[in-house]
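Chemist: Need a 3D model of the sequence below.
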Amino acid sequence: MIQLKTVLTLVATAALAACTTLGPNYQPPAAPAPTAYRAASSVVGAELQRDWWLMFGDAQLNTLQAQALQASPTLAAAAARIARARAVFGATTADQLPRVDVGANAGGLRTSARATTTPVLNGRAVSFEGESFGLTASLGWELDLWGRVKRQQEAAQAQLDASTLDAAAARVALTADVAAAYWQWRALADETGALQRVRDSRALALRVAQTRFDAGASTTQDLARVRAELAAADADVADLPRRQALVLNQLAALTGQAAAELKLQAAASSQLTTPPPLRAGLPSELLQRRPDLAQSLAQLHAATAQVGIAEAAFYPSIKLTGSFGYSSEDLGALLSAPARLYNVGPSLSLPLFDGGRNQASLASAKAAVDESLAAFRGRMLQALREVDDALAELQGRTAVVEAQARTLASSSQALAVARSRYAQGAVSYLDVTEAERTPLATERALAQLRGAQWAATAQLVKALGGGWAVKG
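Modeler: Purely as a prediction, here's the structure:
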């Protein structure tokens, strides 16, 4: 009965002590942000969703994204980190509960007649020899007087959140990289057509120049110049397979397959058009948009909880231990009342001298909080910069594309006039090929610029968090 009172007293003490949790409670830090981005962002535009690439209506891009999400080693590694963090969290949750073990033993036993612990009766040592059987159950429970176990669970939960957010950030980066590589491949296809037209025009110009030279109406210098232009066009055409192979290799790696396995079909539309505008929002919305920022806050939360764990090491710890069972030399009488045994009681551990270990651990935990806070602020500044960079890049590319489109329209009009005059016999065909020079070169440059414009769109998607949003 005395032991039962002891147990009840300790349980009551643990219930009262549950209100005591050492260490600072986590508070999200202030994240000051400017009222607007340096580059003026469009207020009107498409709002990114989680599967943001669907808004472009490209079936082949959708297929590539599905392959990447399913087979990417990067996402598989992130999923494994989540599973590991979840297991650690489960272990810390178990620390809050009592531990119960059951054991049994059987064997022969003989005590020594010459040991110092051997009992003596009437001047003679009493030894025992025979069989021994036992069945016991033991219980151990650490009373969380100072919230150490609670802080461990809090830190494990924060690390689990950080792992989940790390996977979300990896997903955003992966899908943006897949889209950027795919759009680059599309741009190369457009450039291939434009460059082939340049090469055909140069070949025709060479034939015309050769005819004029043979007729004595042109100089050797004119003929050499046209030959050099054709050779340059041939070199550009020959270089295209290399550039396309590099892009396809990148796409294959991003989608988790060998380059030889990747098969892409010609795009349904002949050329890349202007990408739709995206709503960048306000800088203050980045915390709700970017998983890497939320991950940084989760790591700060975990570091803050570690301070409480380090502080609890300075205080005494109390463990409630007990055992109950049976022990007998006769297996048939093992569960009888005389064979019953039990032991229950608390154990106290109080740190008196540790050579400064606990103080160093506390200082390390506090420094980790400062480090995590600085890392969050640095990541916030980096996120703001990435959005500003992406907006500036996209707006700059868009302006250049528009200017090149005007150049193409004007030069195409001039080419139409030259062809009309050639049909009327007013000029030679060499004048037509000269008039083709600007629109064909502009068409190729426009294909490259549109590829850069779409790549900047992917960069902006990544900078904005790829449609991820914090769950309220």
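Chemist: CA only for contacts and neighbour counts going forward, please
Modeler: Fine.
Chemist: so where do the strands sit in the stretch 201-350 of the chain?
Modeler: 317-328, 340-349 (DSSP state E, counting those that start in this stretch).
Chemist: now those strands as TSV including mean neighbour count and distance to D144?
Modeler: Listed next are the strands of the stretch 201-350 of the chain as TSV, based on neighbours: other CA atoms under 10 Å; distance: least, CA to CA, whole Å:
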stretch	mean neighbour count	distance to D144
strand 317-328	18	8
strand 340-349	13	13
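Chemist: Could you export those as a markdown table, including distance to L143?
Modeler: A markdown table is the format used below for the strands of the stretch 201-350 of the chain (distance: least, CA to CA, whole Å):
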| stretch | distance to L143 |
| --- | --- |
| strand 317-328 | 6 |
| strand 340-349 | 10 |
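Chemist: Can you tell me which of the ones you listed is nearest to T93?
Modeler: Checking the strands of the stretch 201-350 of the chain against T93 by CA to CA gives strand 317-328 as the closest, at 17.1 Å.
Chemist: Show me what the closest one is packed up against.
Modeler: Applying 3 or more CA pairs under 8 Å, 6 or more residues apart in numbering; DSSP states H and E, we find strand 317-328 packed against strand 129-143, strand 340-349.
Chemist: angle of it against strand 340-349?
Modeler: For strand 317-328 against strand 340-349, the angle by axes from the mean of the first three to the mean of the last three CA atoms, to 10 degrees is 160 degrees.
Chemist: To check against the first, give me the structure of this:
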Amino acid sequence: MKNVRPITFALLPLLISACALQSPPAAVSASPPAQWFAPPPGGQPVAGLPHQGSLTDLTRWWEQQGDPLLVELISAAQAVSPSVATARSRIEQSRASRVAAGAALLPSLDAAASVSRGRSQPMTGATAPVATTAQAGLQTAWEIDVFGGRRDARNAAQLRYEGAQALWHDARVLVAAETANQYYSLRSCEQLLRVARADAASRAETGRLAQLSAEAGFTAPATAALARASAADANSRATQQAALCELDIKTLVALTALQEPDIKSKLASAPARIAQVATISIASVPAQALAQRPDVFNAEREVAAASADVGSAQAARYPRLTLNGSVAANRFRSAGVSTDFNTWSVGPLALSLPLFDGGRRAADADAAQARYEEAAAVYRGRVRQAVREVEEALVNLQSTAARSEDARVAAEGYRASFAGTDALYKNGLASLVDLEDSRRTQLAAETGLLSLQRERASAWVALYRAMGGGWTRTLEGPGGPAVATSTRQP
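Modeler: Purely as a prediction, here's the structure:
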């Protein structure tokens, strides 16, 4: 009983402090909408199940486009992307932080060895012999995590590690979407270039015929001048379109790090069209769709990590309990005589109470609380942004689907109208002004149809990006499983 009382009194401040320790902040709810309010791709929403779909695996979505060159370009871009490399580096950093935070919960063990040689002069004035002292031993130290501060730090590191793995996939999805958009832009540009060159060739032939007719005296010089101006304008437009295609190629070179001649060779051998984009099924409940978003998952993990940081900062304001120990083997040699002896100790069991630090620990706790509130606000904003991106992609898909048939009919009609006007012009029954007006209308319709196809492909890519690109909470990243069950929820 005499030994128990001092220990009880020593631990009394810990018990009192444990009662006063505050709980970390609670989990944050983003409250996503109960249903989508945009129509699904290619149809009207159905009551009770707006999108007639379920969660879709998008990890192989690019292979479903039927364009091997697109898949090759995306793989090359992901392999050299600095953003993907940065995300991979952050995984390694967060993994190291997690290991360090977990190690802080365990006792440390260090080995120490020393050798000394010297003479100690006694007080009597006699000469002491030279002595050699050797020592080798182990020393251990352990901070007992009474208030869970180190556990909270470990949990925060684990949560950030999971979030970093999700962001690695998000970086790959962004690179894939950027590369696909650039590739579709190039394919659309090539189609527009063919239309522009065909239009320029047609106008040049009309200009040649008008010039011959003017020289023969059958056509006014002003009419021939109009034909020449129209041909020059079309040629300039085709030249400008060719330059835009060259810029698209150079952008692909920068994205993929492939050589420009290789890309041009691959483009020449691949079908020169925008591939038929595979459809994506959308989860009927927005919360299910948001579960596929790695950026939303990372924001959620950051909230939980910030909550654990609050607990760790609060624990730093309370007493610390540490335990030390050592074991050593010693040898003392003097005047040809050696003496061996071993020592060991357990303790001290030390208790330290923070009394005055100028408000530093309280300020750290306030800062951690502020970071938690910031992370919660970012998480709610990220959820709203994710819902917005899905809704916008669905609206754009519905809009392009509704306009596609009208654009096709308009292009066919204006094409037939121009063919008729051209026949009338060649037979002297229509003026050059009528012909140019019909040609201009046809060109606008052809350009509008191709631009609409490009816009629809971009909307599908946007939906792929908004749906998380096939990421799930069990998908593996470069360092192993991307996510695991959280060790501690706030």
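Chemist: if we can go back for a sec, of the strands of the stretch 201-350 of the first structure, which is nearest A167 of the first structure?
Modeler: A167 of the first structure lies closest, by CA to CA, to one member of those: strand 317-328, at 37.7 Å.
Chemist: matching residues in the second structure for that closest one?
Modeler: Aligned by TM-score structural alignment, strand 317-328 of the first structure corresponds to residues 320-331 of the second structure.
Chemist: What mean distance separates that stretch from the matching residues in the first structure?
Modeler: For stretch 320-331 of the second structure, the mean deviation from the first structure after alignment is 1.2 Å (mean CA distance after the TM-score superposition for the first structure).
Chemist: how far out from the middle of the chain is that stretch?
Modeler: Its chain's average C-alpha position is 48 Å from that of stretch 320-331 of the second structure, according to CA atoms, centre = their mean, to the nearest Å.
Chemist: just stretch 249-268 of the second structure next, same as before
Modeler: 25 Å.
Chemist: Over to stretch 107-121 of the second structure?
Modeler: Centre-to-centre, stretch 107-121 of the second structure and its host chain are 53 Å apart (CA atoms, centre = their mean).
Chemist: what's it in contact with?
Modeler: Outside stretch 107-121 of the second structure, the residues that touch it by CA atoms under 8 Å, 6 or more residues apart in numbering are 127-143.
Chemist: which residues sit in contact with the closest residue in space to N330 of the second structure that isn't next to it in sequence?
Modeler: Spatial nearest neighbour of N330 of the second structure, chain neighbours left out: Q135 (4.5 Å); criterion: CA to CA, 6 or more residues apart in numbering. Going by CA under 8 Å, 6+ apart, Q135 of the second structure touches A113, S114, V115, A328, A329, N330, R331.
Chemist: got those residues as TSV, with distance to L463 of the second structure columns?
Modeler: Below are those laid out as TSV (distance: CA to CA, whole Å):
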residue	distance to L463 of the second structure
A113	64
S114	67
V115	71
A328	67
A329	69
N330	72
R331	75
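Chemist: Tell me how many other residues crowd the residue nearest to T219 of the second structure when sequence neighbours are not counted.
Modeler: With CA to CA, 6+ apart as the criterion, T219 of the second structure has its nearest non-adjacent residue at 5.4 Å, and that residue is S213. Neighbourhood size, S213 of the second structure [other CA atoms under 10 Å]: 16.
Chemist: now do the one 3 residues further on
Modeler: Here the neighbour count serves as a burial measure; for A216 of the second structure (other CA under 10 Å) it reads 10.
Chemist: L206 of the first structure too?
Modeler: 23.
Chemist: Quick check: the spatially closest residue to it that is not a sequence neighbour vs L139 of the first structure, distance?
Modeler: Counting by CA to CA, 6+ apart, L206 of the first structure lies nearest to V226, which is 5.7 Å off, once chain neighbours are set aside. Distance check for V226 of the first structure against L139 of the first structure: by CA to CA, to the nearest Å, it reads 94 Å.
Chemist: Looking at these two, which has the bigger crowd around it?
Modeler: V226 (20 against 15).
Chemist: Just want to check the distance between the more buried one and V43 of the first structure.
Modeler: Going from V226 of the first structure to V43 of the first structure by CA to CA gives 50 Å.
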